[in-house]
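Asker: predicted coordinates and the sequence they were generated for:
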Amino acid sequence: MTVDVWLPFRSDEIEGLPEGLTYRYWDGDQEFPADPADCAFYAVPYMKGSEIAVRPMAAMTSLRVVQTLSAGVDHVQPGLGLVPEGVRLCNARGVHEASTAELTLALILASLRGIPDFVRGQDREEWRSGFRPALADKSVLIVGYGSVGAAIEDRLAPFELARVARVARRERESARGLVHPLSRLSELLPEADVVVLVTPLTEETKGLVNADFLARMKDGALLVNVARGGVVDTKALLAELEIGRITAAVDVTDPEPLPAGHPLWHAPGLLISPHAGGPTSAFWPRVKRLLSAQLNRFAQGERLENVVLTTGE
């Protein structure tokens, strides 16, 4: 019996893979590359959706590790009840911080400085000058302060902000200061000019940004979602955008992909990017280093990094 590793890359594209394992290439194709029952390490295809991610898992009776290539793991959660006990679920912490933080800053600056309006003006040969909001002197609230949230704050540091507040599930001290618990979110929202969502999608955070959340935001504030579309109640966001009380920039939507004809496409004060936070040139070297390091640990029986949970525990 072989010890199979399913990878969404050809094994010869990744340097330093350990010997003694059988590498199978599978990036979500209809046909499986081998018998799923022989798969011990499953690296989930990237950005192919939950249906594809979960499809082979029920048959993976020898599975020991599920490795996502994303920071979030919500797309594989439906399959965890189908696999044996003791399977370690690992995320891609360390892969997406740089790219997602870059996009977050781009969305903030583009929204505040009116870049979409400039582009529309250029298309129509119109000189649309005037005063625009600056990021300098603004107060920013980061909701979901993990490694990506910290990377975003690192990149905000040179912009002469008035304040950065941080929120996570539990209160703790970070390298840059106090991280408030989620229970304090309602009192922090009215103080923020920019609210950045970078929290994982869980039962606790699904629909977190509802009508009450949005109503507590300051008039004229900017909401930026680089987390998951399901964190935001789409109807509630549309209602606030339609009256023009706040603006928003979203890299993720609910539903996603956003279908043609959906009212979000033409909502006033909204900038949409097509889930572009992770897939950049920075992804490839980082994810290949992660897979190589994880597989060497796996082959040597060492403790894996980025373990989110173990099934059956």
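Answerer: Looks like it arrived, so ask away.
Asker: all contacts plus neighbour counts: C-alpha atoms, from now on.
Answerer: Fine.
Asker: where do the strands sit along this structure?
Answerer: Assigned strands in the chain, in chain order: 4-7, 22-25, 39-43, 65-67, 88-90, 139-143, 163-168, 172-174, 177-181, 194-197, 222-225, 247-250, 270-272, 307-310 (criterion: DSSP state E).
Asker: those strands into CSV, with extra columns for distance to L214 and mean neighbour count?
Answerer: Below are those laid out as CSV (distance: least, Cα to Cα, whole Å; neighbours: other Cα atoms under 10 Å):
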stretch, distance to L214, mean neighbour count
strand 4-7, 41, 22
strand 22-25, 44, 18
strand 39-43, 37, 24
strand 65-67, 35, 24
strand 88-90, 33, 22
strand 139-143, 13, 23
strand 163-168, 16, 21
strand 172-174, 25, 11
strand 177-181, 19, 16
strand 194-197, 10, 25
strand 222-225, 9, 25
strand 247-250, 11, 24
strand 270-272, 14, 21
strand 307-310, 30, 14
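Asker: now those in JSON lines, with distance to H262?
Answerer: Below are these laid out as JSON lines (distance: least, Cα to Cα, whole Å):
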{"stretch": "strand 4-7", "distance to H262": "35"}
{"stretch": "strand 22-25", "distance to H262": "36"}
{"stretch": "strand 39-43", "distance to H262": "33"}
{"stretch": "strand 65-67", "distance to H262": "33"}
{"stretch": "strand 88-90", "distance to H262": "34"}
{"stretch": "strand 139-143", "distance to H262": "27"}
{"stretch": "strand 163-168", "distance to H262": "31"}
{"stretch": "strand 172-174", "distance to H262": "40"}
{"stretch": "strand 177-181", "distance to H262": "35"}
{"stretch": "strand 194-197", "distance to H262": "22"}
{"stretch": "strand 222-225", "distance to H262": "18"}
{"stretch": "strand 247-250", "distance to H262": "14"}
{"stretch": "strand 270-272", "distance to H262": "12"}
{"stretch": "strand 307-310", "distance to H262": "35"}
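Asker: next, the one to line up against it:
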Amino acid sequence: MSARYLLPYAPDAIGGLPDGIEAVVWDGNGPAPEAGALRAVEFFCLPYMRHAAALPLLPTLPALKLVQTLTAGMDDVLPHVPAGVAACNARGLHDASTAELAVALVLASLRGIPHFSRLQAEGRWSQEFHQSLADRRVLILGHGSIGQALAARLLPFECEVVPVARRPRPGEGVHGVDALPALLPTVDVVVVLTPLTAETRHLVDAGFLARMKDGALLVNVARGPVVDTDALLKELNAGRLRAALDVTDPEPLPAGHPLWHAPGTLITPHVGGPSSAFLPRAERLLRAQILRYENGEEPANRI
């Protein structure tokens, strides 16, 4: 029986496949399965954090009809998806984990945790005042599902959340990007959560950063190229702004890059998604999508 699915997890791990349906399992480690085993594959779920190794397979699958990612962003995948093949992202999968990391980055930066960690390594006790998240204004740039999850987590900290999306949604209190010039000078923290598109590449440029108030914090948990790295470095080196970055441009950030040692900068290596929250949500999403496909229904999160 020919396998119609190419999956990163064994069928048993996602609750099994419908009777009579088989899958080839490949998690991106080691050589890809031989072409003969993949000739009937219609549904390909790219392995998480290793999907770059899987992209060369896409044009070699003659029966391919649907590509499923386990990432929210698809900027690096879409150029490789053959014409006529559906592409679906994992909207909702990373909401909890990425929003949680964004809160952690904001809190760590405002409360001086990296500074105190360095003092601990030196065996120094130094009581100091640092900013609190309470009473701060936090602008969320990108009010999709992760942005909404972040807002829900921020509000109990007694801060004011200012949501911004591509287009305004007045009934929901969401501003459009055209309001950014007026909003940026009024906020203490900007969290970037936009997808990477032609329109958002370098959206956070020199002009954007110049409008942020002195001492403000920029947090990027979206994609590195949304921020103009050179423009950000100028502000960081001048000591006017601070940054907490889970994503960078370039990425991975090479040793010796000036961002590593820029003043007031906290860097994590693109770990918004990979946490203990990932796997159970990935398995649920993948099983639900397979059942939709088997039932002839429109797949969720189609791009």
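Answerer: Perfect, thanks for sending it. Predicted model, so just to flag it, every value in this text is computed and none were measured.
Asker: ok so, going back, out of the strands of structure 1, which is closest to F118 of structure 1?
Answerer: strand 270-272 (12.9 Å; Cα to Cα).
Asker: quick one, what contacts the counterpart of A40 of structure 1 in structure 2?
Answerer: Correspondence of A40 of structure 1 to structure 2, assessed by TM-score structural alignment: E42. Applying Cα atoms under 8 Å, 6 or more residues apart in numbering to E42 of structure 2 gives the contacts R4, Y5, L61, A63, L64, K65, L66.
Asker: shared with structure 1, which of those residues?
Answerer: Using both residues aligned by TM-score structural alignment, their matches' Cα atoms under 8 Å, structure 1 keeps these contacts from these: R4, Y5, L61, A63, L64, K65, L66.
Asker: ok, now which ones touch the fourth one?
Answerer: By that I understand A63 of structure 2. Shown in contact with A63 of structure 2 (Cα under 8 Å, 6+ apart): R39, A40, V41, E42.
Asker: distance check, it against E235 of structure 2.
Answerer: 51 Å (Cα to Cα, to the nearest Å).
Asker: would you reformat the kept ones among the contacts of E42 of structure 2 as a markdown table and include distance to A99 of structure 2?
Answerer: Shown next, in a markdown table, are these (distance: Cα to Cα, whole Å):
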| residue | distance to A99 of structure 2 |
| --- | --- |
| R4 | 35 |
| Y5 | 31 |
| L61 | 36 |
| A63 | 37 |
| L64 | 33 |
| K65 | 32 |
| L66 | 28 |
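Asker: quick check: the residue most central in space within structure 2 vs I14 of structure 2, distance?
Answerer: The centroid of structure 2 falls nearest to A222 when counting by Cα atoms, centre = their mean (4.6 Å). A222 of structure 2 is 28 Å from I14 of structure 2, where distance means Cα to Cα.
Asker: so what does Q127 of structure 2 match up with in structure 1?
Answerer: Using TM-score structural alignment, the equivalent of Q127 of structure 2 in structure 1 is S129.
Asker: what number of residues are in the vicinity of that match?
Answerer: The tally of other residues near S129 of structure 1 (other Cα atoms under 10 Å) stands at 8.
Asker: tell me the residue in structure 2 aligned with L304 of structure 1.
Answerer: In structure 2, L304 of structure 1 lands on P299 (TM-score structural alignment).
Asker: can you report how many residues lie near its match?
Answerer: 17.
Asker: that one and A87 touch, don't they?
Answerer: No: with contact defined as Cα atoms under 8 Å, P299 of structure 2 does not count as touching A87 (9.2 Å).
Asker: now do the helices in structure 2.
Answerer: Counting by DSSP state H, one finds helices in structure 2 at the ranges 35-38, 51-54, 95-110, 113-122, 145-154, 180-183, 206-211, 229-237, 278-294.
Asker: could you redo those helices as JSON lines and give each row mean neighbour count and distance to T194 of structure 2?
Answerer: Conversion of these to JSON lines gives the following (neighbours: other Cα atoms under 10 Å; distance: least, Cα to Cα, whole Å):
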{"stretch": "helix 35-38", "mean neighbour count": "15", "distance to T194 of structure 2": "35"}
{"stretch": "helix 51-54", "mean neighbour count": "17", "distance to T194 of structure 2": "21"}
{"stretch": "helix 95-110", "mean neighbour count": "21", "distance to T194 of structure 2": "13"}
{"stretch": "helix 113-122", "mean neighbour count": "12", "distance to T194 of structure 2": "26"}
{"stretch": "helix 145-154", "mean neighbour count": "20", "distance to T194 of structure 2": "9"}
{"stretch": "helix 180-183", "mean neighbour count": "14", "distance to T194 of structure 2": "14"}
{"stretch": "helix 206-211", "mean neighbour count": "17", "distance to T194 of structure 2": "15"}
{"stretch": "helix 229-237", "mean neighbour count": "18", "distance to T194 of structure 2": "16"}
{"stretch": "helix 278-294", "mean neighbour count": "17", "distance to T194 of structure 2": "20"}
